Structures are given as structure tokens and as C-alpha cells.
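Novice: Structure, please.
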Amino acid sequence: MPPNDLNWLGIVLAAVSAFALGWLWYGALFKRARCREAGTDLDTKAAHPGLRLVFAFLGSFLAALMFEIFLGSKATAANGFGAGFVVGVFFVTTSFGINYAFSQRSLRLWMVDSGYHVTQFCLYGLILGAL
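Specialist: Model (predicted):
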């Protein structure tokens, strides 16, 4: 797909949606459970939070860009959402599951982290298909 045919507004909005979702998911809904399962302190401030945010946005942007290319220009909100669900469940969560099994991480941590990414890719598909 030529760069002029890409939905740049949708790509940026999808990347930003990952931040809004992350704030809700890891900040409000599952912070305590994730910290408990990952063995991290609730109140510890991250070193270099700005650098983490830049890296996270770059990753979100690249994922949204590739998802836009994957969906194609004829995607609708409905089939974008469905494609996001398939990618989230059958690519991301299964990959996490393999890693989490070998690193002996808990099922609960896998569910929290995988749930975020399933929702993230559903949002990507919904946004990219709608715009």
C-alpha cells in the first residue's frame, strides 16, 4: 500500500487509543492485580518515564501502522474490530502464553496483559475501519 493511501489520522488515533486504554487498564482497572502478580511495588515510580512513554508510543504507532496495512483500505469498523479480535487472541495472547508458561508467570498476569492487547487490537481495528 503506497504511503499516500494510508489512513494517517486513523493510525495516529489508534496509537493514542493504546495510551488511553493503558491508563484505564493498568492504572484504574488492573493495577493492583498486575503489580501483585508481577511482583512489583504499587508505589514505585518508573525510572525515565518519558523514555518509556516515547518507546511505548513508537511501538503503538508501528503496530497501528502495520495493522492498517494488514486491514487494507476497504475495511469497515465491524470487520476491523473482528480482525483486531483475531489478531489479539490468536497471535498476541498465544505468544504471551508461551512466554509466560516458560517464565512461570501466573495465569492471572497472562489474562491481564493479554486482555489489554486483545482490547488494544480491537480498538485499532474499530478506529482504522471507521475512518
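Novice: For the rest of this, base every contact and every neighbour count on C-alpha atoms.
Specialist: Noted.
Novice: how about the strands of this protein, start to end?
Specialist: Secondary structure of the chain (DSSP state E): no strands located.
Novice: how much space between A75 and L65?
Specialist: Here the distance between A75 and L65 works out to 14 Å (Cα to Cα, to the nearest Å).
Novice: Likewise for L123?
Specialist: 13 Å.
Novice: Y116 now?
Specialist: From Y116 over to L65 the distance is 19 Å, taken as Cα to Cα.
Novice: go on, L71?
Specialist: Between L71 and L65 the computed distance is 10 Å (Cα to Cα).
Novice: Comparing these two, which residue is more hemmed in?
Specialist: Neighbours were counted for L71 and for L65 using other Cα atoms under 10 Å; L65 has more, 21 against 17.
Novice: residues in contact with the closest residue to the more buried one other than its chain neighbours?
Specialist: The shortest distance from L65 to any non-neighbouring residue, by Cα to Cα, 6 or more residues apart in numbering, is to I11 (5.7 Å). Residues near I11 by Cα atoms under 8 Å, 6 or more residues apart in numbering: F61, A64, L65, E68, L128.
Novice: give me the number of residues near D41?
Specialist: As a measure of burial, D41 has 10 neighbours, counting by other Cα under 10 Å.
Novice: let me redo that: L58
Specialist: Applying other Cα under 10 Å, we find 13 residues neighbouring L58.
Novice: what separates it from I11, distance-wise?
Specialist: From L58 over to I11 (counting by Cα to Cα), the distance is 12 Å.
Novice: compare with the first, here's sequence two:
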Amino acid sequence: MLAQSAESINYLAVFVAALSSFVIGGLWYSLLFGKAWMVENNFDEEDMKNGHMGKIFGGAFILSLIISIVLVLFLGPDRNGMIGASAGFTAGLFWVATAMGITYLFERKSTKLFFINAGYHVVTFTLMGFILGVWR
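Specialist: Predicted structure coming up:
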């Protein structure tokens, strides 16, 4: 991990980058792939209504903040938009998606579900990296 001081981290950018995962997720898992995602998970509308939304969304935001903090530390103080987006894309595709792929293979989950979920993370990490790179 690159050493950097707390002063080189824009904490508002960290927050916005974490929040961006919710914007992408809202579009990804509703308008773009919501129905297919529900089918692949064997969810119906009733399942969606019975979830503990505070726990799900609160936990997801905390995890997104952790991702954002670690990503900005990984990017280092000499970052820019291109470095951030490239590093985010690389982390999303070659670390997150491939790790998910291993799990999906052993859990025998569908390839379609893998591409929906892994694609979300690749796009999210890319945008988060861009935000953190540009907004220093």
C-alpha cells in the first residue's frame, strides 16, 4: 500500500464515491437487470418486500465506504481521473470479478447471474476510482 498522509485524502470524495455505488446499483438492479437478477436468484416481489432494508442498505453503504477508503489509499496521492478509473476497472475486473467467479463455480450459480453481479462491481469500481482520482 502506498504511504500517504490523511491530508492527501479528500473524505468528501470518499463519501461521494461510496454513494455512487448506490446510484449505479439502483439503476443496475432495477431498470437494467432487475428482472433477470430476480429470476436468477429465484426471488419474487414478496421476497423483495420482506427483506430488512435498513440492514441491507446500511451494511452495503458501510462496505462501500470501506471499499472507497481502501481504493483511495491504493491510488496514492499522485492520482488523477485516468489512473483512478484504470485502477478501479482493473481491481473490479481482475480481483473482484475473478474472485466472485471462483465462488460462483463452486456454488454452481448461473453464468448469467455472475455477469450481472460482476458487471455491477466492475462498473462501480471504475466510477469510484474515477471520482477518487479526479476529486483530490
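Novice: returning to that earlier point: got the contacts of I11 of the first structure as CSV, with distance to N99 of the first structure columns?
Specialist: Shown next, in CSV, are those (distance: Cα to Cα, whole Å):
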residue, distance to N99 of the first structure
F61, 24
A64, 23
L65, 25
E68, 27
L128, 29
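Novice: And R34 of the first structure, how far from L128 of the first structure?
Specialist: Between R34 of the first structure and L128 of the first structure the distance, using Cα to Cα, works out to 29 Å.
Novice: quick one: which of those two has more around it?
Specialist: With neighbours defined as other Cα under 10 Å, R34 of the first structure and L128 compare such that L128 has more, 30 against 21.
Novice: Once you drop chain neighbours, what's closest to the more buried one?
Specialist: That would be G10: by Cα to Cα, 6+ apart, it lies 5.1 Å from L128 of the first structure.
Novice: With S110 of the second structure as the reference, measure out to the residue opposite that neighbour in the second structure once aligned.
Specialist: Structural correspondence for G10 of the first structure with respect to the second structure (TM-score structural alignment): A13. With the distance defined as Cα to Cα, A13 of the second structure ends up 35 Å from S110 of the second structure.
Novice: now the farthest one out in the second structure, which residue is it?
Specialist: Note on the second structure: the largest C-alpha distance from the chain mean falls to E46, namely 25.9 Å (Cα atoms, centre = their mean).
Novice: What distance do you get for it to M38 of the second structure?
Specialist: Distance, E46 of the second structure to M38 of the second structure, by Cα to Cα: 11 Å.
Novice: need the helices for the first structure, in chain order.
Specialist: All helices of the first structure, identified by DSSP state H, fall at 8-22, 31-38, 49-71, 77-87, 94-102, 107-130.
Novice: any chance of those helices in CSV, plus distance to M1 of the first structure?
Specialist: Supplementary listing: the helices of the first structure in CSV, determined by distance: least, Cα to Cα, whole Å:
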stretch, distance to M1 of the first structure
helix 8-22, 13
helix 31-38, 38
helix 49-71, 7
helix 77-87, 17
helix 94-102, 27
helix 107-130, 15
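Novice: which of the ones you listed sits most buried?
Specialist: For those, the largest average neighbour count (mean count of other Cα atoms under 10 Å) is found in helix 107-130, namely a mean of 21.
Novice: In the second structure, what range does it match?
Specialist: Using TM-score structural alignment, the partner range for helix 107-130 of the first structure is residues 111-134.
Novice: What residues in the first structure pair up with stretch 89-102 of the second structure?
Specialist: Structural correspondence for stretch 89-102 of the second structure: residues 85-98 of the first structure, per TM-score structural alignment.
Novice: End to end on the matching stretch, go ahead and measure it.
Specialist: When the termini of stretch 85-98 of the first structure are compared using Cα to Cα, they are 19 Å apart.
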